[in-house]
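Novice: Got a predicted model here, sequence first, then my questions.
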Amino acid sequence: MILPDLAELVALRGTAHDLNLHARRPVLARLQGSHRSAQRGRGLEFEEVRLYTPGDDARNIDWRVTARRGQPHTKLFREERERPVWLVADLHPGLYFGSRHQLKSSLLLRSAALLAWVAAMDGDRLGALIGGNEHLRIFRPRAREAGVLPVLEALVAAQPTRPGMPSPDSLNASLIALKPLLQPGSLVLVLSDFSGLDDDTENLLASISLRCDCRLLWLVDPLENTGLPDGSYRAGLPGRLWWLDGASSRSAWQEKWAARQHRLDELTHRLNLPLIRLDTPQPVTESLPPLLREPLWTA
């Protein structure tokens, strides 16, 4: 399987035309169930103070100006034109795995690149956290190509090039680092296989989703939920290989997968988070664009 390079990720810019992340119906709308996240929308910037008129929101009265001038004044706000969009790339060594078409790590890179271009072309500022190994890289939100290209370069450099053990704490470390950087109304896109999902992950996602529009992209390979075919196979990591029998291991394999899926489904339903499953057999250029062309819902 060919690992993505920078040229391939840059070329995904062409696929990003006519796609958007701002549908009133949540983007990535192939949800587990019918739940969807509350739309946080973009943030607001203060614009000016003017005399209060009937119908203005009383919560926006500027009491200091009102006291100074002797007449009620209200604050006016305008919608921020550039919303921060954060990519959280849980690029741990365990993603160097794939039985069809591409590795899960390659699926993450291609999905992140396409989403990054969509955000930039939609006028948003792109930020990213790239974790999964000892070094967590943070890119603060920047507009246009200035925000996208450094992130793509870092993704290519950080992708695993050989099998390795999953990093169970990598996603939590990224979410902990992200929390103090977030502005209310930010969009957070978490790309992970959620192999390290635990109580801390749930608490972090719950906290982030209170202030931001948070959406989860789940990276999956078919072999993970079906188990091995009949026959004997050598499995493991270099230096730690053992034989597995497909038929006798399948039941325990599928039970473990079902437990992970159940916990993730329960979490997304409880927190009202959109969840999309991205599978390695399907090219990103086919799987994501239909989900980013969802028609807007009217208010």
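Specialist: That came in fine, so what should we check first? Note that the structure is a prediction, hence the values are computed from the model and not measured. Numbers count the residues shown, from 1 in each chain.
Novice: going forward, measure contacts between C-alpha atoms and count neighbours the same way
Specialist: Noted.
Novice: Let me see the ranges of the helices in the stretch 101-250 of the chain.
Specialist: 104-121, 144-158, 170-178, 199-211, 222-226, 246-271 (DSSP state H, counting those that start in this stretch).
Novice: most neighbours per residue, which of those?
Specialist: helix 104-121 (a mean of 26; mean count of other CA atoms under 10 Å).
Novice: angle of that helix against helix 144-158?
Specialist: With axes from the mean of the first three to the mean of the last three CA atoms, to 10 degrees defining the directions, helix 104-121 sits at 170 degrees from helix 144-158.
Novice: give me every residue that touches the spatially closest residue to S167 that is not a sequence neighbour.
Specialist: Nearest residue to S167 in three dimensions, chain neighbours excluded: H92, at 5.8 Å (CA to CA, 6 or more residues apart in numbering). By CA atoms under 8 Å, 6 or more residues apart in numbering, the residues touching H92 are G131, G132, N133, P160, P166, S167, S170.
Novice: again, but for S170
Specialist: Neighbours of S170 in contact, by CA under 8 Å, 6+ apart: D90, H92, G131, G132, N133, G196.
Novice: From L3, how far out is W218?
Specialist: Taking CA to CA, to the nearest Å as the measure, W218 falls 19 Å from L3.
Novice: Comparison target below:
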Amino acid sequence: MTSHPAPRAHPDIALTLAQLLAIRLWARQGPKARVQVAQQGRLGRMPGLTFRELRAYQAGDEVRHIDWRVTARLGRPYTRLYSEEQDQAHWLLLDLSPAMYFGSRCQLKARLGCELAAALLWQGEKQANTLICHGVECHVHPQRGPLVPLLEALCHHYDKGLDRTPLPRSLAQTLARLTLPHGARLTIITDHQPCDAALCQQLQLFGRRHDIHCWQIRDPLEADLPDQGRLAVQAGRQRGWLDATQPGFAHRYQRAAERLARQSHQQLLPLVQRLYRLDNGQPLQRQWQEGACRQF
């Protein structure tokens, strides 16, 4: 009798601490610019800097940092002073809802999301990092120092999410329960689907006080059908087929996917500082090092 590995141990599904530790070898190499910004959202402070104070302009100050509104109101030039972002608190919210446990090729979106979370944590290793896992329950893990406890938490919550248990609360409700310190940056890793009204409202509220970076993960099958073949699908009790051989169906499928992507893009751009997208059909290391993140 041939023994088969448990589904959780399958190489396309399993997520181990060793995998997340190995990400350090390449996550900190090269400038952040290697990961291309898919789109820049609302205007805010200079990337890589965080606002410190406002004072009267002095010779030698950066002209681009002059606050023109305050200057016009007070009748003399004032400049905004910034400090390096390495001291900025970083809150990372990872969506491990059932929708993230899908993948048509080499991995689940949830696993790619965990690897991305680990890469971002390694990149900002010296920051005060707080990890929030939106899964079966909402778990908040603050950490300043060694990242191993956060990486262990990623593995644990990812494994729990494989059960695809219905969530007790929405992503908007999880956001509403968070209290970020002044000046903290919020990074969200989630699905690519359009946001509901409650989530848009929460992002708008957070965007008044914090920079928001949003990473969306989309699977190739959610963008386009294979060139040929039929795929069985089920929605609730209804079953059917995605038939790429049917004339016109693949084209309609692609147009519907593009419409959803545009809708998500239009919703988020006014609400976030940076908007990225990852392809679930490609390894994270390749996208990170080659700047392969595509824009919507």
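Specialist: Happy to help now that I have it. As the structure is a computational prediction, the values presented were derived from the model and not from experiment.
Novice: Show me which pair in the contacts of H92 of the first structure is furthest apart.
Specialist: Farthest-apart pair in the contacts of H92 of the first structure is P160 and S170; separation 13.9 Å (CA to CA).
Novice: ok, and the closest non-adjacent residue to A250 of the second structure?
Specialist: A250 of the second structure sits nearest to A244 (CA to CA, 6+ apart), 5.2 Å away.
Novice: Does the one you found touch D224 like I think?
Specialist: No: A244 of the second structure is beyond contact range of D224, at 9.6 Å (criterion: CA atoms under 8 Å).
Novice: rewinding a little: next, format the contacts of H92 of the first structure as JSON lines and append distance to T268 of the first structure.
Specialist: Output for the contacts of H92 of the first structure, formatted as JSON lines (distance: CA to CA, whole Å):
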{"residue": "G131", "distance to T268 of the first structure": "22"}
{"residue": "G132", "distance to T268 of the first structure": "22"}
{"residue": "N133", "distance to T268 of the first structure": "26"}
{"residue": "P160", "distance to T268 of the first structure": "28"}
{"residue": "P166", "distance to T268 of the first structure": "22"}
{"residue": "S167", "distance to T268 of the first structure": "22"}
{"residue": "S170", "distance to T268 of the first structure": "20"}
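Novice: thinking again about what came up before, buried among the contacts of S170 of the first structure? Make that a ChimeraX selection.
Specialist: Entered in ChimeraX, the line below selects the buried ones among those, by 16 or more other CA atoms under 10 Å:
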select :90,92,131,132,133,196
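Novice: So which of the contacts of S170 of the first structure is the closest to F139 of the first structure?
Specialist: Closest to F139 of the first structure, out of all of the contacts of S170 of the first structure and judged by CA to CA, is G131, at 11.6 Å.
Novice: So what's the residue count around L3 of the first structure?
Specialist: For L3 of the first structure, the tally of surrounding residues (other CA atoms under 10 Å) stands at 15.
Novice: Alignment lookup: it to the second structure.
Specialist: L3 of the first structure maps onto A14 in the second structure, with residues paired by TM-score structural alignment.
Novice: ok, now R215 of the first structure?
Specialist: By TM-score structural alignment, R215 of the first structure lines up with H213.
Novice: just the strands in the stretch 1-150 of the second structure please.
Specialist: 39-40, 49-56, 78-84, 90-95, 129-134, 138-143 (DSSP state E, counting those that start in this stretch).
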